[in-house]
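A.B. asks: Any chance you could fold what I've pasted below:
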Amino acid sequence: MKVNPYLNFDGTAEEAMTFYKSVLGGEFEGGINYFSEIPGMELPENEKNRVMHISLKINDVVTIMASDTSPSMGHILIKGNHNYVSLAPDSKAEGERIFKGLSEGGKVEMNYDKTFWGAYFGSFEDKYGIGWMVNYTLQPGEE
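C.D. replies: As a prediction, this is how the structure comes out:
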């Protein structure tokens, strides 16, 4: 299992991650995904170019991930919610087990479910106030 820091920004994720890349090196994996790419999503014009997801692979061990908040979707950056621990389990079942266990007694933000980007994903704040994301990328032939 990999554990990665996940940072949230209020409209400056691309700028910040580009800066981190200039200092730390590495490459963006999978390009930069914007909220405007979500199928069927109606967003205010000023939020369409906000980053839904960006991943900076610094080396084989360290990857920093990030996104912008989307105020129209109810996401508001509050100091303390700008950092998540992102887990990439080795299987869908392991992801489900981790999600269920760590979210018990906490506040689920997004249920662990299949996404349009080809993964099972869920996010929550645990009972201690720590933000977590669980993302299992589906392998070819998996549903």
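A.B. asks: Only C-alpha atoms from now on, for both contacts and neighbour counts.
C.D. replies: Fine.
A.B. asks: Would you check how far apart residue 45 and residue 53 are?
C.D. replies: Counting by CA to CA, to the nearest Å, the separation of residue 45 from residue 53 is 18 Å.
A.B. asks: do residue 65 as well
C.D. replies: The span separating residue 65 from residue 53 equals 7 Å under the rule CA to CA.
A.B. asks: Could you give me the buried positions within stretch 52-72?
C.D. replies: Buried positions in stretch 52-72, judged by neighbour count with 16 or more other CA atoms under 10 Å: 52-58, 63-70.
A.B. asks: Tell me which two in these are the farthest apart.
C.D. replies: Spatially, the most separated pair among these is 58 and 70, at 26.4 Å (CA to CA).
A.B. asks: Give me the nearest residue to residue 120, chain neighbours excluded.
C.D. replies: The shortest distance from residue 120 to any non-neighbouring residue, by CA to CA, 6 or more residues apart in numbering, is to residue 114 (4.3 Å).
A.B. asks: The one you found and residue 134 touch, don't they?
C.D. replies: No - the criterion here is CA atoms under 8 Å, and residue 114 misses it with residue 134 at 11.6 Å.
A.B. asks: Show me which of the two is the more surrounded one.
C.D. replies: Here residue 114 and residue 134 are set side by side on neighbour count (other CA atoms under 10 Å), and the busier one is residue 134, at 25 against 17.
A.B. asks: I'd say residue 123 and residue 112 touch.
C.D. replies: Yes - if you go by CA under 8 Å, residue 123 and residue 112 touch, sitting 7.2 Å apart.
A.B. asks: where do the contact lists of the two overlap?
C.D. replies: Overlap of the contact sets of residue 123 and residue 112 (by CA atoms under 8 Å, 6 or more residues apart in numbering) consists of residue 134.
A.B. asks: and for comparison, fold this next one:
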Amino acid sequence: MMVNTYLVFNGNCKDAFQFYENALGGKILFMMTHGESPMADKTAPEWKDKIMHATLQTPGGLVMGSDNPQGRATKPAGFSVSVTVKDAAEGERIFKALSDGGQAHMAYQKTFWSPGFGMCVDKFDVPWMVNTEAPAQA
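C.D. replies: Now for the predicted structure:
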């Protein structure tokens, strides 16, 4: 089984996925606008350039998303997208990239469970936790 994150945006999915591609070191595998879809003739003109579906491959899984054609995407609440890395320097790089233009809620720092952990909300209002795995103990 694989559990993936699906994010919904109010018209800025393309910008968000380009941002995440850089921040997470991933690659956009698929991105289709409403205007490129088989339903293009039924799409309102102002939504033809909005994203119907996008898939980003990251080193650890997939992030998928779209723009909500009804413009009803709500501000995320009750969850965070969690990224776990093996190296504290890579965790710090990802945290800095994700929090750029957003807000850090807990600075990336050493904790009792991790060599590096931080929480932020990115400039697209998506909450993130970046955690570095603790070294294996013998």
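A.B. asks: How alike are these chains, TM-score-wise?
C.D. replies: These two chains, once laid on top of each other, score a TM-score of 0.50 by TM-score structural alignment, normalised by the length of the second structure; 78 aligned residues with a CA RMSD of 2.2 Å.
A.B. asks: Spit out the contact partners of the residue most central in space within the second structure.
C.D. replies: Nearest residue to the geometric centre of the second structure (CA atoms, centre = their mean): residue 20, 5.5 Å. Taking CA under 8 Å, 6+ apart as the definition of contact, the neighbours of residue 20 of the second structure are 26, 98.
A.B. asks: so it is in which element?
C.D. replies: Element membership for residue 20 of the second structure, per DSSP states H and E: helix 13-24.
A.B. asks: ok, which stretches of the second structure are strands?
C.D. replies: 5-9, 27-33, 51-58, 61-67, 81-85, 103-109, 117-121, 127-132 (DSSP state E).
A.B. asks: Any chance of JSON lines for the ones you listed, columns distance to residue 97 of the second structure?
C.D. replies: Below are these laid out as JSON lines (distance: least, CA to CA, whole Å):
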{"stretch": "strand 5-9", "distance to residue 97 of the second structure": "18"}
{"stretch": "strand 27-33", "distance to residue 97 of the second structure": "16"}
{"stretch": "strand 51-58", "distance to residue 97 of the second structure": "15"}
{"stretch": "strand 61-67", "distance to residue 97 of the second structure": "16"}
{"stretch": "strand 81-85", "distance to residue 97 of the second structure": "13"}
{"stretch": "strand 103-109", "distance to residue 97 of the second structure": "11"}
{"stretch": "strand 117-121", "distance to residue 97 of the second structure": "10"}
{"stretch": "strand 127-132", "distance to residue 97 of the second structure": "11"}
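A.B. asks: between those strands, which one is nearest to residue 74 of the second structure?
C.D. replies: Between residue 74 of the second structure and those, the shortest separation by CA to CA is 8.1 Å, and it involves strand 5-9.
A.B. asks: Check what contacts the closest one and list those residues.
C.D. replies: Looking at strand 5-9 of the second structure with CA under 8 Å, 6+ apart, the contacting residues turn out to be 62-68, 73, 81.
A.B. asks: I'd assumed residue 101 of the first structure was in a strand, is it?
C.D. replies: No - assessed by DSSP: H, G, I helix; E, B strand; the rest coil, residue 101 of the first structure does not belong to a strand; its assignment is helix.
A.B. asks: Number of residues surrounding it?
C.D. replies: The burial count assigned to residue 101 of the first structure is 12, neighbours taken as other CA under 10 Å.
A.B. asks: ok, now how distant is it from residue 94 of the first structure?
C.D. replies: As it turns out, when the distance is counted by CA to CA, residue 101 of the first structure lies 11 Å from residue 94 of the first structure.
A.B. asks: ok, now residue 132 of the first structure?
C.D. replies: Here residue 132 of the first structure is placed at a distance of 15 Å from residue 94 of the first structure (CA to CA).
A.B. asks: Which one of these two is surrounded by more residues?
C.D. replies: A direct count of neighbours by other CA under 10 Å for residue 132 of the first structure and residue 94 places residue 132 higher, at 22 against 15.
A.B. asks: so that one makes contact with residue 121?
C.D. replies: No - here residue 132 of the first structure does not reach residue 121: they are 10.7 Å apart, not a contact under CA under 8 Å.
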